[in-house]
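Asker: Task: produce atomic coordinates for the following.
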Amino acid sequence: MLAEQIMFCNRLLLTRNDRLPFDIISAVAKAIHPLNPSVDVLAVSWGNIELSTLLAILDYNFDRVELLISELEALVGNMDTPCNNEELIWRVIRDDRPFHPQRLWDTCHRFMGMGVYRSKGFLAPRRDDLALLWNQSAGSISLALIGYWKAGVLEHTDNNLTREERSALQRHIDTASGRFGDRCCQLTIIGNATEVNDFTHALSLCLLTEEEIQWWMSGGVFPDPWPQKVTRLS
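Answerer: This is a model prediction of the structure:
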């Protein structure tokens, strides 16, 4: 399927350029470019693409695609598609309890195997005013600050909100179902059935216990091995 997508595209983007050395990116580009030699290959860092680059893309060449389909039709008709017995499933963790950062770190290093293809979502104590996005694809994991929990904003006295804005936020928080206002944990895991089930179970054990929640709310701080520095993208 990936080869077909490359053959029919009109611009080929290589993501994760920020995570791989230039020689690997260059080798990948040279290896796949023969599948569609008429298009440009563009390496993208952090998903950033210049608007001028997008505007410079030519209109899709349907005539070339029609010719390609006719050339491949006989070949595709004679191909024996291998049967894939792998069961692909997804699981969702929804909980108002935050993750214990150290247990989450240990679990991701021990239980997230090659069969966990995709997972997304995040919340960690000690950063309870921040809405953090957990984004995992295959072996690539990233954390991104996507905003602030409304409950966290109201806890800061220097938020420069008007009385009306504070009231609107408070009404939203009051309607939330969790114990910590709008703060919540929602994580979706996709992949091989066995590994996803094992990873989901391991993640559920990373959620704070009631005793840990009481300690945390009284000012306790958990060990946090996750990155502390923030990279700002222009």
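Asker: For the rest of this, base every contact and every neighbour count on C-alpha atoms.
Answerer: Fine.
Asker: What segments of this structure are strands?
Answerer: 12-14, 41-43, 88-95, 116-120, 130-137, 140-148, 185-192 (DSSP state E).
Asker: These into a markdown table, with extra columns for mean neighbour count and distance to I213?
Answerer: Formatted as a markdown table, the strands of the chain follow (neighbours: other C-alpha atoms under 10 Å; distance: least, C-alpha to C-alpha, whole Å):
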| stretch | mean neighbour count | distance to I213 |
| --- | --- | --- |
| strand 12-14 | 17 | 43 |
| strand 41-43 | 18 | 44 |
| strand 88-95 | 15 | 13 |
| strand 116-120 | 21 | 23 |
| strand 130-137 | 18 | 18 |
| strand 140-148 | 13 | 20 |
| strand 185-192 | 19 | 14 |
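Asker: G219 is nearest to which of these?
Answerer: strand 130-137 (17.0 Å; C-alpha to C-alpha).
Asker: any residues touching the closest one, and which ones?
Answerer: Here strand 130-137 makes contact (C-alpha atoms under 8 Å, 6 or more residues apart in numbering) with 117-124, 141-149, 152.
Asker: and the strands of the chain as TSV, adding distance to W226?
Answerer: Below are the strands of the chain laid out as TSV (distance: least, C-alpha to C-alpha, whole Å):
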stretch	distance to W226
strand 12-14	27
strand 41-43	28
strand 88-95	20
strand 116-120	16
strand 130-137	11
strand 140-148	9
strand 185-192	17
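Asker: and of the ones you listed, who's closest to L75?
Answerer: strand 12-14 (23.8 Å).
Asker: From the contact counts, what lies against the closest one?
Answerer: Packing partners of strand 12-14 (3 or more C-alpha pairs under 8 Å, 6 or more residues apart in numbering; DSSP states H and E): strand 41-43.
Asker: here's the other one to compare against:
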Amino acid sequence: MSVQLTTTAVTVLSGFVPSAVRATAQALLLADDRLVSVSHDITGIRDGTVLRTVRTATEVLEHETIRVEHGCVACTLREDVVPTLARLAAGPAGRDLLLVLPHTIEPESVAAACGRMTGIRFDSYVTVVDTDRFLDDLTSTDDLRHRGLHAADDDHRTVADVVVHQVEFSDTVILWSRRTSDPAHVDRLGALVHRLAPWAVQVPTGTTRSLDIGGLSALVRGTRRHDPQRPGLLGLALEGRAVGVSDPASSVVFRSRRPFHPQRLHDALDELTTDAVRGRGQLWIASRPDLVIAFESAGGGVSLGSLGHWLDALPAARWTEAGDQRRFAAELSWDPYYGDRNTVLALIGLNLDDTALIALLTSCLLTDAEVADGFGAWRDLPDPFRDFFPPR
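Answerer: Got it, this is the predicted structure:
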């Protein structure tokens, strides 16, 4: 006798405007009476409490306040979200789940915590963009703390950080609009969202009085759009994947094999982020030729971090530490002098002067004379980033 194993499909729903996310969740629940949603109210998380609700379109199955040991989002994911999904997946066959995230949670953290669960397939990561609010939040310079939305005392994320990370990680974006929404404005936002997440399928809800919940559900659920092998956004270029699309006045993708001069790049950061609502990618600076540097900007702020070492800076025996796709991409584009080192940056906005941005970035690169000085001399260049990436 053979036993057929069933797998529960989970759709993850995120978005920064709670009313739009709730409306979307209710529409999906109404379209399928077997669908069960799981949501967590984390407004009390700084005091160590979280409210979990499990429901169908017509019935509340669970409504329970739980204590989380350390009062943090990661703890909530580990201590309640994961076991709750596992417990519900073991329930009646044929019942899929809708995980509705709190509006300040970034879906990539969920993927990291839940990626290897047995008996569960994460079908798609869906982000709801409220077309009436999105642009204001995307261009906001507010921290979550300014709006009382921070999850912990050390949560220093900005509103713009959360908004872009929700959209960029998604494989599906619902453009939630209303009868009063301007169709032309919705179209413009759709174009902007495409620049932010060209890999995502867009699902507009329209501007009529009614919503086709069956049509919405068919476009969102059961799509198998989530690719669990896709790297985090800042690792895309290392695998040879696109970090953006080039489009005059709205998106610039800048590439270079030669490194940035650290001082000139530092001096140009404010100008680079003045018109671009979003910047992302990888770069290398001459004073740290071994290090892959992640670059992010949103809400007027800039973040730099480490993505590890360039393969050319590692002994060949350690190349197996990198994934197959990264090694393949490096081999395809290998430079006899720079190795796999390269800069790939995407800058996205509404009215970009792409010619001026490319000229500014180019002016920050090493000159021919500086390149001729060689790797050894580059380490002694004046470097305002040295405290961020201390020499090893």
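Asker: re earlier: out of the strands of the first structure, the one nearest V65 of the first structure is which?
Answerer: Per C-alpha to C-alpha, nearest to V65 of the first structure of the strands of the first structure: strand 12-14, 15.3 Å.
Asker: nearest residue to the residue positioned nearest the centre of the first structure other than its sequence neighbours?
Answerer: By C-alpha atoms, centre = their mean, the first structure has its centre lying nearest to N135, at 2.4 Å. Among residues not flanking N135 of the first structure along the chain, K120 sits closest, at 4.7 Å (C-alpha to C-alpha, 6 or more residues apart in numbering).
Asker: Map that neighbour onto the second structure.
Answerer: Per TM-score structural alignment, the equivalent position to K120 of the first structure in the second structure is R280.
Asker: residue boundaries of the helices in the first structure?
Answerer: Using DSSP state H, the helices assigned to the first structure run over residues 2-8, 22-32, 51-55, 62-77, 101-111, 150-154, 163-174, 193-204, 210-217.
Asker: how far away is the residue of the first structure most remote from its centre from C9 of the first structure?
Answerer: Distance from the C-alpha centroid of the first structure peaks at A74, with 38.6 Å (C-alpha atoms, centre = their mean). Distance from A74 of the first structure to C9 of the first structure, counting by C-alpha to C-alpha, to the nearest Å: 21 Å.
Asker: same thing with W226 of the first structure?
Answerer: 38 Å.
Asker: So between the two, which is more surrounded?
Answerer: Counting neighbours by other C-alpha atoms under 10 Å for W226 of the first structure and for C9 shows that C9 has the greater number, 16 against 12.
Asker: neighbours of V371 of the second structure, just the number please.
Answerer: Residues lying near V371 of the second structure (other C-alpha under 10 Å) number 15.
Asker: is it true that Y117 of the first structure touches G191?
Answerer: Yes: with contact defined as C-alpha atoms under 8 Å, Y117 of the first structure and G191 form a contacting pair (4.8 Å).
Asker: re earlier: gap between the residue farthest from the centre of the first structure and L205 of the first structure?
Answerer: Where L205 of the first structure is concerned, A74 of the first structure sits at a distance of 52 Å (C-alpha to C-alpha).
Asker: How about R91 of the first structure?
Answerer: R91 of the first structure sits 15 Å away from L205 of the first structure, going by C-alpha to C-alpha.
Asker: If we ignore the residues flanking it in sequence, what's nearest G214 of the second structure?
Answerer: Closest residue in space to G214 of the second structure, ignoring its immediate chain neighbours: A31 at 5.4 Å, by C-alpha to C-alpha, 6+ apart.
Asker: now do T53 of the second structure
Answerer: H63 (4.5 Å).
Asker: now do A330 of the second structure
Answerer: Closest residue to A330 of the second structure apart from its sequence neighbours, by C-alpha to C-alpha, 6+ apart: D340 at 5.3 Å.
Asker: Residue in the first structure paired with the one you found?
Answerer: Counting by TM-score structural alignment, D340 of the second structure lines up with D182 in the first structure.
Asker: What is the neighbour count of that match?
Answerer: So D182 of the first structure, with other C-alpha under 10 Å, has 19 neighbours.
Asker: And L332 of the second structure, by the same measure?
Answerer: 11.
Asker: what's the answer for I49 of the first structure, then?
Answerer: I49 of the first structure, neighbours per other C-alpha under 10 Å, totals 13.
Asker: what's the answer for the one 5 residues further on, then?
Answerer: When neighbours are counted by other C-alpha under 10 Å, L54 of the first structure registers 10.
Asker: now swap in F99 of the first structure and tell me
Answerer: 22.
Asker: buried ones in stretch 360-380 of the second structure?
Answerer: 360-362, 364-366, 378 (16 or more other C-alpha atoms under 10 Å).
Asker: coming back round to it: would you mind measuring from the residue farthest from the centre of the first structure to E212 of the first structure?
Answerer: With C-alpha to C-alpha as the criterion, A74 of the first structure and E212 of the first structure are 63 Å apart.
Asker: again, but for L67 of the first structure
Answerer: 64 Å.
Asker: same deal with S38 of the first structure?
Answerer: For S38 of the first structure, the distance to E212 of the first structure - C-alpha to C-alpha - is 58 Å.
Asker: still on that earlier bit, and the strands of the first structure: which comes nearest L58 of the first structure?
Answerer: strand 12-14 (12.8 Å).
Asker: distance between the ends of stretch 82-96 of the first structure?
Answerer: Across its full length, stretch 82-96 of the first structure reaches 43 Å between end residues, using C-alpha to C-alpha.
Asker: Excluding chain neighbours, give the residue nearest to A202 of the first structure in space.
Answerer: Nearest non-adjacent residue to A202 of the first structure (C-alpha to C-alpha, 6+ apart): T107, at 6.5 Å.
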